[in-house]
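Peer 1: here's a sequence, model it:
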Amino acid sequence: MSFSAMDQQLYYQQNTNHMPQQTLQPQYYQQNGSAAPMPMSSANHTYYGNQTNMSSLPPNQPMSQPRPPPQKTIPSMATGLPPQDVLQSQRSPQFAQSSALQEPPQQMNNLSDQMSNISLGGSQPQGFPSHNGLQSPQQTSSVPLAGQPYPLPQSHAPPLHSQPAPQQQSLQQPPQQRPLDPNVGQQSWSRPPMPSHQSQQIPSPDSWNSGAVQTSGSSAPPPTQQSFPNTNSLPPYQQQRGPQSLPPQSMAQQMPPLSNQMRPSLPNQMPPPMSAGYPPPATQGMQGMPQMSAQMPPMSGMPPQGMQQQGMGRYGPQATPGAPQQPMGPPQNNYQQQSQQRLDPEAMPSVVQVIEEDKHKFENNDNVLFTTSIPASVPPLVTTVYDNELSVSNDGGCARPHHIRSTVYQVPIAEDTLKMTSIPLAIVIQPFDDSEVDSRNVVPITNSEIIRCNRCKAYMNPYMRFIDGGRRFQCSLCHHVTEVNSSYFANLDHTGQRLDKFNRPELFLGSYEFRATDEYCRNGVLNARRPHIIFAMELTATSKPILHHLSTHLSDIIRNSLPRDPLNSESPPPLVGFLTYNSKIQIYDIINNGHSHIICDVSSTFPPLTTFLVDPLVHFEQIESFLQSLPSLYANEELETQTVLGPVIEAALLTAQVDTGNWFSGQPNANSPSMPVGKVYMFHCTLPNFGTDAETPGRLKPRWTTSPDEIRKLLGTDKEKTILSPDSNKYYVGLGQRCVTEFASGVELFLFPPINGAFLDVATLGELVRLTGTGTIYKYFNDFSDRFLIDLRYSLRSTFAFDAIMKVRTSTGVRPHDYIGNYYSRTTSDIECAAINTGCNIAVELKYDDKLPEDEFVVIQVAILYTGISGERRVRVHNMALSTCQQVADIYRNACCDTTINVLVRQAVSTLRNGDKTVQQSKELLINRAISILTAYRRHCAQPGSSLGQLILPEALKLLPMYICGALKCDAIDGGPEMTPDDKAFSQIKLIGAPLSLSQVILYPRVLKIEYDETRAHLKSTQIRCSTHKLSDANALAYLLENGFYILLFIPNTIGGHNQFLSAVFGSHVDSISKIQPELASKEILLFFRQLLCYPGDSGKLEGPSYVDLLCHLHREIRTQLN
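Peer 2: Just a heads-up that it's a prediction; the model follows:
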């Protein structure tokens, strides 16, 4: 965000002096501050404390340099591409091993006692009303599953009813919601109609081989029985790394029939998550079916076999609408034998297809917008909402999905109903959004005074009901009646609405802001001091190249990327300050020609000057001159190899507190208790191990004496918490808390390990970013290319708020129970953040206090009190109203998969990082939660008489198994010896605070196929499934794989015939990476590329369950619980 023309004119019209050629006479101070002569060379420095000669320092301890981890490579397509080795998050060390390629190639697996089918969405009984008033029949599709189920583990899922609920003919519609606002019904909005999908069914596996397509009314021939050897295996969360060597076991299976009833789709029906209905509970059958031993077949390594038949639809061939489906296969009367059949990966629920279909609803000439309604409805997918090319949401009375998303959009009246489903009742709050930075979607600020309920202190919102002619209002949360101030009074119209409703954002919008008064400010002081941004750079032999690179580009970043207030474009940017550090701390006085004040005694830091912070609009020439000369200041000195870190933050923030140039009035008030707010950027390279524990606060040291390889072996085991927990002295925990309570300033870390695998103790240093609320930590691998500068620019621009306090209020019956994210809390109800970026978000789990009223909304209000970039104190309010329900089917129909998986993964990683659970227990938590969710859906929402041989997935949660599969393999949970302790701690910190858009791509990375278009004159990219068998297209020139942190370029073996493409990309045709010498590419990028190089014949381990294996295990467990 560039400065205005007037600002640029100020830069170059100031009559300011550049850095002088000669240095100033230094001033020396003892620790008590009195002047004392000290022999020093002529330099522009002022020393404080007991300066120690370098020769008298204790000898430097040798830096621990663990051996780099073994490189995991991507084998040739001729030998197969292991899913875990294509995308390495921090393991290779660059990409997510875990969630990379989830879906396996087509394989030959033994069937269970019944052929497993997948039905998406269940079914809907006749007469069940949909949101748009139409009776929408259920969309159902089935695909056969193959694969011997896993052994049945001890389930830790919440207990479910063992007996089915009584069968009903139809479900009753929940009571009509009575909005508190009489005009609410006129504001509701329905999503655009989705094209009707005909019921589809995949033919039997035998017909796949023969090429025949079975449609409605036809039946498939009986399958040919085949017998294959089988090996035992473990459940997904108990799989060990490396190959399994267990005795084989042979079994025979017979394919059960594939049957399902099909109903036609009505025109203009609502999308499945909003309108698909569900039938009453079905009577469970097949109690006498023999239970097979729970064993999983090994990965057979069969080549992928895609479905090539004509007329295949979304999940199979299209059937005639309205025609009943006939069973496909033999009669359902024999379970004594098992048959081996093939499974087509294309028949599985596809993340890519679901994403594209959701985006397609908003990619038209009519510019369809998703307008939030009262009550809230299920929003578009996260990938659609955050698509930069789309503008798909509008505030219609509830907060936009950018700010608040719920796991369910119909809340059951009784807590027991929700417990039956095992779906968490939670919301994910993102107070600020990236679209506000460039003023695309700015939350409006009202000029009204702050009106609140006298009892619960809720802020005025669209759901308040005005009574008694407008003289009083009834709170939408606690129903208390409060008198309206005379200055806020307005008459009501014939509908009971205020005449000035649409002139006040708080009366018709879901998100808005108030200007705060003195009582909402820290120490009662309003708008006293300007925010600041402090840059702290390590000055050691290791960091010298980084210091030179940063000083070269930092002036341009300050000129163009400092944050601005989107609601006050005339406000100035934050002030800036600079310091460097090693075993001493150098604080620079930019106004005084960059004179440095050096603190030698880091055990007792203090502010050495009062002109530390400078205005970039006024003193930009001095800033630019200082940064250009910074590398040369220490060019002739032998730099140290040890450093401190904690005292640097203390010294920077203490100096900012006494600064005299950060007052808005221009006249500092020494007696004012005003607190300056801001952020500290730390550019750090080495473990802060200078001095001794008693003399140096925040000193860290390696936690082990054994080799790094031995320590890595603890990752992924029950003992990993011993190396991933923060340091026992809790210094950085206390410092993070002081940054929030005393300094109101956040901390962001940019880490540059000197070698790959060097230990920086990210688990301990990460407490600074976690407690201060930023949650921002960047880690680079022995390079400081343009990616680092892009990250720094984005971090600065996305800085939005300081000294924030957030409180969540809910209506009667529910209350906030637990918070998951990056924050500090002194009470159980308020959470505090020293600095907030646009990507910061927090998950809030809600808990029942009592049974909910049937005719009222569940209202959630999130209030954030913060200081903006302009220094103005504001209150931002986000509101959401959810309707209530009584039926289990309504919960599943209005569930949000993106929010649900985000909350579940946060819970698993949070318990793992806190040491409450082991890796295996965290995986069990995810697996058992998925089993309970799908079992409850099958028990309470499945079509009567449906076969237990079908795995029925709710339409709204059909991607849940896919995301669970990615979570079981993600670095934050499954990271093992191929990672370093710092890498796994880094991945856990990022995932705990990951916004929905980031968690989605972490769990299911994007894969783009690059190929020529029809004219072969241009390139086009197509997103494909994240599967190994998708990386063997003969027309593909390359594949781009991205997981939210890194992008990999994969060149397949089939590229040999495209010399023109190779020449365009690499400059010339080459047959080895070592011959590539691009003129326009930096050596850092080239090293990065070579590090990920693999050669034909390289092998890798296959770790974790495949998507198909997980579905088989889920199906087996569901049938066990139903029986």
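Peer 1: from here on, contacts and neighbour counts on C-alpha atoms
Peer 2: Will do.
Peer 1: which parts of the stretch 601-750 of the chain are strands?
Peer 2: Using DSSP state E, counting those that start in this stretch, the strands of the stretch 601-750 of the chain run over residues 678-684, 745-751.
Peer 1: could you dump those into a markdown table with distance to M464 added?
Peer 2: Compiled in a markdown table, the strands of the stretch 601-750 of the chain are given as follows (distance: least, C-alpha to C-alpha, whole Å):
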| stretch | distance to M464 |
| --- | --- |
| strand 678-684 | 36 |
| strand 745-751 | 36 |
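Peer 1: want to put them side by side, so please do this one too:
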Amino acid sequence: MSRRRPGGPSPSSTLSASFSNLQISRAPPPFASVGPPQGDGPAPSSIRGPQAPPPGALPFPGSPSPPGSLFARPAPSVQQSPPFGAPPAAQSLQPQRPPFNGPPPVLPAQVQRAPFRGPPAASQPLPFGGPPAAVSQPAPFGVSPVATAQSAPLGAPPYSAAQPPQFSGLSGAVSRSAYSGGSIPPFGAARASSQQGPYGGPPQFGGEKPGLQTPLFGAQTAPASQPPPFTGVPGANAPAFGPPGWQGQTRPGTVRMPGMPGVMPPNALGQGMPSTPTMPYSPHAGAQVSTPSKIDPNQIPRPITETSVVIFETRQAGQAAVPPAASSEFIVKDTGNCSPRLMRCTMNQIPCTGDLLTTSGMPLAIMVQPFALPHPSEEAIQLVDFEEMGPIRCSRCKAYINAFMRFVDQGKIFICNLCGFSNDTPREYLCNLGPDGRRRDADDRPELCRGTVEFIATKEFLVREPMPAVYFFLVDVSMNAIQTGATAAACSAISQSLSDLPEGPRTMVGIATFNSTIHFYSLKRAQQQPLMLIVPDIQDVYTPLHMDLILPVSGCRDSLEQLLESIPSMFENNRVADSAFGAAMKAGFLAMKPTGGKLLVFQSVLPSVGTGSLSARETEGRSNISSGDKEAHKLLQPVDKTLKTMALEFAEYQVCVDVFLTTQSYTDVASISVVPSTTGGWVYYYFPFSALSDPAKLFNDLRWNITRPQGFEAVMRVRCSQGLQVQDYSGNFCKRVPTDIDLPAIDSDKTIMVSFKHDDKFQENSECGFQPVRAAVEPHCTKGRSASPSY
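Peer 2: So this is what the prediction gives:
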């Protein structure tokens, strides 16, 4: 919330926004137009009718005394201050608000106000239900500061049907500001052109109504000849919500969060104020409907904004520790459970029965991120090699050995923590037990004391020998891609990213371009111009010369960089607007079929010819949406199953597809994204593509795509304790069998969500275990690895 400038919004809109969260249980005030700010002319006002004051009431300082006043008071001998302005000459024609037993009398003109002497002492009674004595507050409303210690608290008259209850101060949940110096005008300072009653409450909830007069207690609007109103002591804390004069003036450089109905702002929490239910606004005339709120603002979760780094031990005092918030910065110390970066459950306490889980309305799932990036200060995941014996596993559920399996009978038998089956310990793995029942070598074996380890996979886990890391690039060279600069940006990004690929025979690359036909390039001939091989048949696609299309990057780097530099000029005069996107992917897949790898496609227009061609659905979708037809949701689904069938075949041969959409028109992302989502890839969408700003982003995305931690030919399965079973997997993968998911590629940015359901009742106070296992071949490695985090 910023300070109002000349020509800015009116005070009415400022006051309405300031009290958007405050609801007062009282009848609506009379309708009167809110006057403009000072200097804009006089404003109409409403004056309360004369009526006898309530018992114990004191006169409002500086207000005129009507005839027959019940109050008589000599002028105090204190420091003088300027008197309040005179009442208006004429009453407003607007309807009068209910009287408050008559207006307070006013002292003669020679009577001066007493200066402000700070908040009342702790021994004084708290006026009109104010905050606790520990919180400093200004002088009570409508009471002279010099008479505060001797006067009784001013309360509202009894409520009756003829007269609604008067405003008796802010509720206990409202945080008042504490002033530490300086002088402030007393509550209820009168305006220069209107007379305000002694208890002018804030505007009603829901915004200011037309013609509704908003009282300004806590701030005064003086004539142009008088000094400006008080704006607060520098450095004082602003109240959560309160008088318009305080809420509307914020220190420079601060931003005020928008309010929510019935919810206390964040800056009002944690100040020792009790929580009081708020009263909703009723649009009907008459008394307000008072219904207490069932929501406690103090219990509403909010993001933690701590900047300090927390050291988190995954297991403390023999129990799993509650993980820190995902938005916080923390360093994980693996003491038995896996890091929350690798696996995080949606619930820290799991219900014992399915009925209790359904009643709670909470989803039971875990988020698995096998290649999550660790903190620089964290220890690396330990690597365990069982050589030819292979990892120790349960004979029944095939769970891997972990820190929660118990060894009994002097270490000869271990009990699975997931299914409870007793297994014989292999002779090579025998070890005596200590007095505490643990193996004596438990602290020396990472698989028995850590929550996450990596096993060297044996041949039984591998379908074939580990393949090299293959990166095949497909670049759109249609007329639209050339004219928008998308082709040049893609070639530049590929050329710059080649230097980040590791040297060696296990890193291989290939490239092809496409428009209405497909162009392969042979990079085998060294020191010569690359040879272009054209495939015109885009309905029955084939690939020529398998051995010349994909080569080690160390042997063709120079030729490839030269080719990438010349491709934009080679197709500069191209007038073919069609794009055979599906056929080009099929041809690239056939070239990668023996090895698998990553197929990176740069597409700029809607695929229009060949296998997997698409038609524009944008016009149809807009008409459906405008008419409210439910058929518009079909735009979120693939148009046909052709690309889905291709994607399943790609995943079977371990080919991952990433698509970079550098487009300025409709490209049917819903249909194109089926291929990346099925093969473990990703869609990078640049719309509308700009040749000035997007090439740098395209290069950064491509570079991170090929250099981040990742694994190829992965398979993943999640096991859990008895009483639970896996219900479903969510993410980018291919699922051919119910229990496993196939991931042609998985990287540090990919997360798999696994949801569970109950099939039996849990024993109370017992621990539930989860063990996701993924087997993958890491690039540039000759052996497969199997990671086994335990939670």
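Peer 1: still on that earlier bit, redo the strands of the stretch 601-750 of structure 1 as a markdown table? Include mean neighbour count and distance to V762 of structure 1.
Peer 2: Converted to a markdown table, the strands of the stretch 601-750 of structure 1 look like this (neighbours: other C-alpha atoms under 10 Å; distance: least, C-alpha to C-alpha, whole Å):
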| stretch | mean neighbour count | distance to V762 of structure 1 |
| --- | --- | --- |
| strand 678-684 | 24 | 11 |
| strand 745-751 | 24 | 9 |
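Peer 1: closest to S116 of structure 1 out of those?
Peer 2: Nearest to S116 of structure 1 among these is strand 745-751; the distance by C-alpha to C-alpha comes to 48.9 Å.
Peer 1: how close does the closest one sit to structure 2?
Peer 2: Its aligned residues in structure 2 lie a mean 1.0 Å from strand 745-751 of structure 1 after superposition (mean C-alpha distance after the TM-score superposition for structure 1).
Peer 1: just the residues contacting that strand, thanks.
Peer 2: Residues outside strand 745-751 of structure 1 that contact it (C-alpha atoms under 8 Å, 6 or more residues apart in numbering): 653, 677-685, 739-740, 768-769, 772-780, 802-803, 833-835.
Peer 1: just tell me the aligned range of the helix or strand that Q1000 of structure 1 is a member of in structure 2.
Peer 2: Using DSSP states H and E, Q1000 of structure 1 sits in helix 996-1003. Aligned by TM-score structural alignment, helix 996-1003 of structure 1 falls on no residue of structure 2.
Peer 1: so what's the residue count around L636 of structure 2?
Peer 2: 11 (other C-alpha atoms under 10 Å).
Peer 1: that one corresponds to which position in structure 1?
Peer 2: Per TM-score structural alignment, L636 of structure 2 is aligned with L724.
Peer 1: same question, G411 of structure 2
Peer 2: Aligning on TM-score structural alignment places G411 of structure 2 opposite G470 in structure 1.
Peer 1: and the gap between its match and L509 of structure 1?
Peer 2: Noted for G470 of structure 1: a distance of 19 Å to L509 of structure 1, by C-alpha to C-alpha, to the nearest Å.
Peer 1: between the two, which one's more packed in?
Peer 2: Per other C-alpha under 10 Å, whichever of G470 of structure 1 and L509 has more neighbours is L509, with 24 against 20.
Peer 1: surely the more buried one meets R400?
Peer 2: No. Between L509 of structure 1 and R400 there is no contact under C-alpha atoms under 8 Å: 9.7 Å.
Peer 1: if you skip the residues just before and after it, what's nearest to the match of L636 of structure 2?
Peer 2: A763 (5.7 Å; C-alpha to C-alpha, 6 or more residues apart in numbering).
Peer 1: what do you get for S671 of structure 2?
Peer 2: P638 is the one closest to S671 of structure 2 (C-alpha to C-alpha, 6+ apart), at 4.1 Å.
Peer 1: picking up where we left off before, buried ones in the helix holding Q1000 of structure 1?
Peer 2: Going by neighbour count (16 or more other C-alpha atoms under 10 Å), the buried part of helix 996-1003 of structure 1 is 996-1003.
Peer 1: can you tell me which of these is closest to N109 of structure 1?
Peer 2: L1003 (25.6 Å).
Peer 1: ok, the closest one touching D971?
Peer 2: No. Counting by C-alpha under 8 Å, L1003 of structure 1 stays clear of D971, with 9.9 Å between them.
Peer 1: aligned to I518 of structure 2, what sits in structure 1?
Peer 2: Per TM-score structural alignment, I518 of structure 2 is aligned with I585.
Peer 1: wait, I meant F712 of structure 2
Peer 2: Checking TM-score structural alignment: F712 of structure 2 goes with F802.
Peer 1: now whichever strand or helix holds its match on structure 2. Mean distance?
Peer 2: Using DSSP H and E, F802 of structure 1 falls within strand 799-810. Compared with structure 2 after fitting, strand 799-810 of structure 1 deviates on average by 1.4 Å (mean C-alpha distance after the TM-score superposition for structure 1).
Peer 1: once you drop chain neighbours, what's closest to C352 of structure 2?
Peer 2: Distances taken as C-alpha to C-alpha, 6+ apart put F762 closest to C352 of structure 2, at 4.5 Å, once the chain neighbours are dropped.
Peer 1: in structure 2, where's the longest helix?
Peer 2: If you go by DSSP state H, structure 2 has its longest helix at helix 553-570.
Peer 1: pull the distance from it to the chain's centre.
Peer 2: How far helix 553-570 of structure 2 lies from its chain's middle: 43 Å, per C-alpha atoms, centre = their mean, to the nearest Å.
Peer 1: what's in contact with it?
Peer 2: 477, 482, 487-488, 491-492, 494-495, 498, 501, 503-505, 507-509, 523-524, 526-530.
Peer 1: out of those, which sit inside strands?
Peer 2: 507-509 (DSSP state E).
Peer 1: and of these, the nearest to L724 of structure 2?
Peer 2: T507 (42.4 Å).
Peer 1: V289 of structure 2 touches A27, doesn't it?
Peer 2: No. If you go by C-alpha under 8 Å, V289 of structure 2 and A27 don't touch, sitting 9.7 Å apart.
Peer 1: ok, those two, which is more surrounded?
Peer 2: Set V289 of structure 2 next to A27 and count neighbours by other C-alpha under 10 Å: A27 wins out with 21 against 15.
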